[in-house]
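**Student:** Got a predicted structure plus its sequence, pasted below:
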Amino acid sequence: MKYLIFFVVPTLLLAGFTLRPEPKADTPERPNIILILTDDQGHGDLGYHGNPLIHTPVLDSLARHSVRLTEFYVSPVCAPTRASLMTGRYGLRTGVYDTYAGGATMAAEEQTIAELLKTAGYRTGVFGKWHLGDNYPYRPNDQGFDEALVHAAGGLEQPGDRYENFSRKGQSYFNPLLEHNGKVVQAEGYCSDVFTDAAIDFVQTGGDQPFFLYLAFNAPHTPLEVPEEAYERYRDMPYPFDTFAIQGSNEFERMKPKDIEAARKVYAMVSNIDENVGRLRQALKSAGVADNTLLIFLTDNGPQHIRYKSGFYGRKGSVYEGGIRVPSFWHFPKKFGNPRDVPGIAAHIDVLPTLAELTGTTPEATLDGRSFLPALTAKVAAVAGGRTLFFQWQRGYPRGFHNMAVRTDSFKLVGKYRFEKAPDDFELFDLRTDPFETKDLSEQYPEVVQQLSERFLDWQAEMKVAPALLRDHPVALHTPEGYPVRLNRNDWKGPATKLWDSPMGHGYWTVEVPESGSYDFELFFHEGLPGHGSLNLKVGTEQREVIVRDSITQRFSFDDLLLRAGQYRLDAWFHCFWPEGAKGTYGPYDVMVKQKD
């Protein structure tokens, strides 16, 4: 693994030296566990699922030799999926309701898979995309991971990412700036290769101690940046969209040239992931731990772009099958026996309870998910039925029946994402006979619509009063290691946060001042200032303002703010007076905060 330390603070990271209890004599055998999660890779982005254009030999082989959960669900977008995956609880219950604008910070008190497995003596590592909080106490190292090499915010080159990545449009996936156990480091290589190198190092350096490895690729999420050698395979790939086997979708999406080019790049990114999974599997064999390692492969939601979707309707962000139904392969022949398809509905919330039962650990919280280990071990032929799964996502907090779904053993109720329609504009599908959601049965079974819509309202009402959703999750203006705190655009709140990639975007952060004292603030405006005006910083009732006539300088400091311990709203903005065409409010790209000794 190649990366250079960008800055170093000589303080040992406490998470790396956590005391681990010795396993009890009656503890079940503890397998190593690898959870691989890809970003925006849809159900159809695998050769195994009938895509004749994509080259995924390693993942196809993994699928053929695994227990395959054929009806596995996640959330429509990434951060809610990751919160549910890590905790066994609906994302809303953990405080995660969106991907940005302050909605992607998971409550610090949530117990993650990493924290759970550490109680059984596991060492833990995460490599890739975290997207559940960039600052203390929400970072992966604060949430149970001994080793963490991750990018910031929701993705490389997004406005919440380090500016050094954001500013390198088209190249941020190569040699990115990352965070290694809280320290900023300069990586060398393509991001998926870098994260896999780190994962292999983690596997090879742990001795006999069991490990939990969370390899969360940020690919094939946009921007679609891929190594030339991977793209070469698909450069001239035709996409026969008129004759392509779209099995049963009730809306054929004609691909334009830009969609075909996007598919080429996505397939190249997935092929690169495929090769990296192959490298990781070879490392397991070389280390002699392959037979005692459970390898799980999932994706976080459906595809963002138009392309082959195994016939399912909808894409990322949608609660139709194409948005929330994903591959789920569980490879552990030593424990699970012969490869096979396992029917029955299962979801991201079930992963933690399943791993808990496998390892003999006991979660602290009340879970929304349930273990499907009996189905994996062939004690039963299918995932246990008789349950109801719920899905909803819009920008911001859940509202009414918009973009929601309720899934039972047979039926699926969908509330359309159409704000101009009546809130009871439902569709009902029998997925046992119509997996591609082509026949709306809502008029035929009004009693089922009524029953499932009432269940949904009960669930939504429960989620809306979840303690973690009702309160803010403040960023602490310090870290245990003494590093400066970076407030980024992914976490700010307010109506102008939708302009997060614009200089005129602005918002506020909820912050926690840990102790009374003096604090220094640096505001970074990546495009400089548009003219003359006032520069402002406000933390609670403490406010500073200066008149600025310099439009070239990018960094501005407010030093020695005397703050009392407590929770506050932090605002930072520039109000432009002149010239006329530039009048308005502008937000900084980020704010750096350092607590003085």
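**Tutor:** Received, thanks.
**Student:** can we go C-alpha only for contacts and neighbour counts from here?
**Tutor:** OK.
**Student:** moving C-terminal of the helix or strand hosting Ile36, what's the next helix or strand?
**Tutor:** Here Ile36 sits within strand 32-38, counting by DSSP states H and E. Next in sequence after strand 32-38, counting helices and strands by DSSP H and E, comes helix 57-64.
**Student:** Report the buried residues of stretch 395-410.
**Tutor:** Pro398, Phe401, His402, Asn403, Met404, Ala405, Val406, Arg407, Thr408, Asp409 (16 or more other Cα atoms under 10 Å).
**Student:** about what we covered before: list the helices and strands the strand holding Ile36 packs on?
**Tutor:** strand 211-216, strand 293-299 (3 or more Cα pairs under 8 Å, 6 or more residues apart in numbering; DSSP states H and E).
**Student:** so how far is the next helix or strand after the shortest one from its chain's centroid?
**Tutor:** By that I understand strand 211-216. Counting by DSSP H and E, the next helix or strand C-terminal to strand 211-216 is helix 228-231. Put simply, helix 228-231 sits 26 Å off its chain's centre (Cα atoms, centre = their mean, to the nearest Å).
**Student:** A further structure is provided below for comparison with the first:
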Amino acid sequence: MIYKNLLPLICISATQISGYSQNNQARNSGDFKPNVILFLIDDFGYGDISYEGNNRIKTPNIDRIAQGGARFTRFYQCAGASAPTRASLLTGRYHLRTGVWDVHNGRDFLHRDETTIADILKSAGYSTGAFGKWHSGKTWSYFSWNRGFDIGIHPVLYRYMQSRLIFNNKLVNTMGPVEDVLGNEVVEFIKQNRSNPFFAYVPIQSVHEPFNCPEELFRKYKEIGHSDHVARLYGMIELLDNNIGKILDEVEQSGLSEKTIIMFLSDDGPSPGFDISYSGRRMNENEIKERSGAWRRVLRGGKASIYEGGSITPFYIMWKNRIKPGGEYHQLTGIIDIFPTILEACGIPLPEKNLKLDGMSFLSILNGKEPSDWAERKYFDNTNFYRIPLEKIDRERPRVREISVHYRNYKLIRTDRFYYGKDTVEYELYDLEADPFEKENIADRNTDIFSGLKLSIDQWFNEILKEGRAYRQAVYEVGNWEERGTPVNPDGYSKLSGNVRKSNNSDFIFEGWTANGSSMTFDIDVVEAGEYEIGITFRSKPDSRDAEFFVFTEYDTVKLLAGKDDQAVSEKLHLPSGEQHLIIQLENPGLNGGEIESLKEIIINRIPGIKDTGVIKNPVIALKTGNQILGKFTLGNDVADFMFRGGMSDELLRVRKGDEVLIVPECDNPESIGTVEIFKDFKSVAKISNPPYAFRFTSETTERFTLNAEFTSKTGIKNSVRAYLSVE
């Protein structure tokens, strides 16, 4: 497998944690760079871990990390949601500074000038890989392979069995549990980097709803007597724990235990999610009690809550013979602290021009030396604007539903009731040492603490707003030749006009195209001037015709005619480079009015011109056996397919077992080809540098796999053509 870098590793220099073990002087040298593996579990919460006292579900491999290392008891997220948590983890900054302030709606794109921990580790010689749920941007320029990771493999959201994954801008169809596929790739990454420091970031998307797992695991927990919801949840947990185990086993078998730091945490509080077979019905009261009845403690709140049950996470860190097993630390810590801790542990300085960090390294705490200012630390949290329409948000001075601050044993919560129908602000103060379940509001009795923390919240939020980086909509970067069709998710609009509105049935589909002048505006950044076409996918009335749009920026205007085929492409639009506004405006609703029922997808396509000689034009692969052509496959929009049609598998091409198949790459300008690399699923099997770039293979086993031919131009531009094969 030709993986150069796959996983995010966390490093801690031996001299920093030398109190537990003084052996192996070589590791105390400045040349030693430890590996880092970071597990982040989706919607997992704090109670479904046997190490934490759960008496019904066993998590032996998560327990291995906890028992073999240290446990932090007051470790917090700073948003309690997928995208904001990831933004803070990757940057060491409060998520509002990074451009991420929600989980969808164009509010989940990490600003392009943010530096990720992978950027810094990669520049220091680490192999870096991300395996799992990305959720830090939805177009090519925002994906992991452009954010410091050598390798990025990410699943379509919340499809846990048969699915598709995107792998460094190539789509791969998969069968079986997705967590098994990803776990195997992490293991392979470790094998390929045994002699090179690596960072493996493993954001496992389980146990986000819908709960789903292999049938045998579901049956195992049903036979014990659990409800369907809890049985599938427990099956998911066992599956993810098994995959953590295979990764830990590979570290041990490769002799890397003393060279590898391993971290584990959750991105959010526990969710009463829905089971795959119940059409969206979440856990009822009895099922919630069935689950939480096994927890050692039941904190107030859950997923997305500002209370402890939604914001605290288990955090374990293990490094054999460097971190003493069984240690517990009660200092106020959180997800923004992981970034600076990794850098200090690896002996890597923060780049001079890096944006300001909010996190603090807890490395000295692990060595028994708490920094003198740590006790006075304040740690902030806030909830997001999930499902609140953009037009109802004052982005200059947003009415945030909840903001909290932790200080010593106190926690103050500021709740703005504006979006709950009241124009009031309320406060709750809790002493978490005396009242960990947040039952008694003591704001009236502790006026000094209350007043000081109230001021701290105001100052912190005012500072965030003054920077001008928070509460922006996504900027879609278009014109990259490696993403010839940039997907623009309709919910990422920056402005709506006319009758256009979100569908009642989906946050990602827009209805109300009934009046002339109705429009959607998007913020785009064109990397290179050129010719573009705007494609849309829509739903129209039966026998509809003659609906017409204008598509325009500040610089050019073209027509887009929407017929009855539910897909349409505009005339060519000339776009100069730079940031601008793209507007899709209804000019004529059609013969009967309102012919367009809904708009579902938008893709901005870059069109190669005569002067674009460094681009491979119309790449194709032909698959042949003897004189028979089995099929021809053309360049697709991999990221757009991943974002908009991720749940679909490619059509299978059937090949007979034992037949020799010839792969023939073709294009309009073959003189521009530098190399063609052939991938079987995630594995590179050939890299061809000379014409005719053909490759032969024979499969002697019954199997299914995705074949990607990655064309690289002589100017370094990569584009892939794929086929999905079934050998029978």
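**Tutor:** That came through fine. All figures in this text were calculated on a predicted structure; none of them were measured in a lab.
**Student:** about what we covered before: with secondary structure and distance to Ala378 of the first structure added, can I get the buried residues of stretch 395-410 of the first structure in TSV?
**Tutor:** Below are those laid out as TSV (DSSP: H, G, I helix; E, B strand; the rest coil; distance: Cα to Cα, whole Å):
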residue	secondary structure	distance to Ala378 of the first structure
Pro398	coil	38
Phe401	coil	38
His402	coil	38
Asn403	coil	35
Met404	strand	33
Ala405	strand	30
Val406	strand	28
Arg407	strand	24
Thr408	coil	22
Asp409	coil	20
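**Student:** Pipe the residues you listed into TSV and attach distance to Glu29 of the first structure per row.
**Tutor:** Output for those, formatted as TSV (distance: Cα to Cα, whole Å):
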residue	distance to Glu29 of the first structure
Pro398	42
Phe401	45
His402	45
Asn403	43
Met404	40
Ala405	39
Val406	37
Arg407	35
Thr408	34
Asp409	33
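**Student:** Farthest-apart pair in the residues you listed, please.
**Tutor:** Greatest spatial distance in those: Pro398 and Asp409, 24.3 Å, computed using Cα to Cα.
**Student:** Identify, by residue count, the longest helix of the first structure.
**Tutor:** Taking DSSP state H as the criterion, the first structure has its longest helix at helix 257-286.
**Student:** And that helix, what's buried?
**Tutor:** 260-281, 283-284.
**Student:** Can you tell me which of the buried residues of stretch 395-410 of the first structure is nearest Gly314 of the first structure?
**Tutor:** Closest to Gly314 of the first structure out of these is Asn403 (11.5 Å), distances taken as Cα to Cα.
**Student:** Name the nearest residue to the closest one, ignoring sequence neighbours.
**Tutor:** Tyr417 (4.4 Å; Cα to Cα, 6 or more residues apart in numbering).
**Student:** Kindly report the same for Gly129 of the second structure.
**Tutor:** Leu6 (2.8 Å).
**Student:** surely the one you found meets Ala200?
**Tutor:** Yes. The criterion here is Cα atoms under 8 Å, and Leu6 of the second structure meets it with Ala200 at 6.0 Å.
**Student:** joint contacts of these two?
**Tutor:** Thr128, Gly129, Ala130, Phe131, Val186 (Cα atoms under 8 Å, 6 or more residues apart in numbering).
**Student:** what residues are up against the counterpart of the second one in the first structure?
**Tutor:** Pointing back at Gly129 of the second structure there. Counting by TM-score structural alignment, Gly129 of the second structure corresponds to Gly125 in the first structure. Residues in contact with Gly125 of the first structure (Cα under 8 Å, 6+ apart) are Phe145, Asp146, Glu147, Ala148, Ala199, Phe202, Phe211, Phe212, Leu213, Tyr214.
**Student:** For Leu40 of the second structure, see how far away the residue positioned nearest the centre of the second structure is.
**Tutor:** Against the mean C-alpha coordinate of the second structure, by Cα atoms, centre = their mean, the closest residue is Trp134 at 1.8 Å. As for Trp134 of the second structure, its distance to Leu40 of the second structure is 11 Å (criterion: Cα to Cα, to the nearest Å).
**Student:** Please, where are all the strands along the stretch 51-200 of the first structure?
**Tutor:** 67-73, 123-129, 147-151, 177-180, 183-187 (DSSP state E, counting those that start in this stretch).
**Student:** Figure out which of the ones you listed is closest to Ala382 of the first structure.
**Tutor:** strand 67-73 (9.0 Å).
**Student:** Over in the second structure, find the residue span that closest one aligns onto.
**Tutor:** Strand 67-73 of the first structure maps onto residues 70-76 of the second structure, going by TM-score structural alignment.
**Student:** ok, now which ones touch the nearest residue to Ala63 of the first structure once chain neighbours are set aside?
**Tutor:** Spatial nearest neighbour of Ala63 of the first structure, excluding adjacent residues (Cα to Cα, 6+ apart): Phe329 at 5.9 Å. If you count contacts by Cα under 8 Å, 6+ apart, Phe329 of the first structure has them with Leu62, Ala63, Ser66, Val67, Arg68, Leu69, Leu295, Ile296, Phe297, Leu298.
**Student:** Could you rerun that using 6 Å?
**Tutor:** Ala63, Ser66, Val67, Arg68, Ile296, Phe297 (Cα atoms under 6 Å, 6 or more residues apart in numbering).
**Student:** Looking at the second structure, which of those residues hold up?
**Tutor:** Contacts conserved in the second structure for those, using both residues aligned by TM-score structural alignment, their matches' Cα atoms under 6 Å: Ala63, Val67, Arg68, Ile296, Phe297.
**Student:** and the fourth one, what pairs with it in the second structure?
**Tutor:** Aligned against the second structure by TM-score structural alignment, Ile296 of the first structure finds its counterpart in Met263.
**Student:** Count residues in the vicinity of its match, would you?
**Tutor:** 23 (other Cα atoms under 10 Å).
**Student:** So the corresponding residue of the first structure for Asp507 of the second structure versus Glu427 of the first structure, what's the distance?
**Tutor:** The criterion is TM-score structural alignment: under it, Asp507 of the second structure has Trp500 as its aligned partner in the first structure. According to Cα to Cα, Trp500 of the first structure stands 34 Å off from Glu427 of the first structure.
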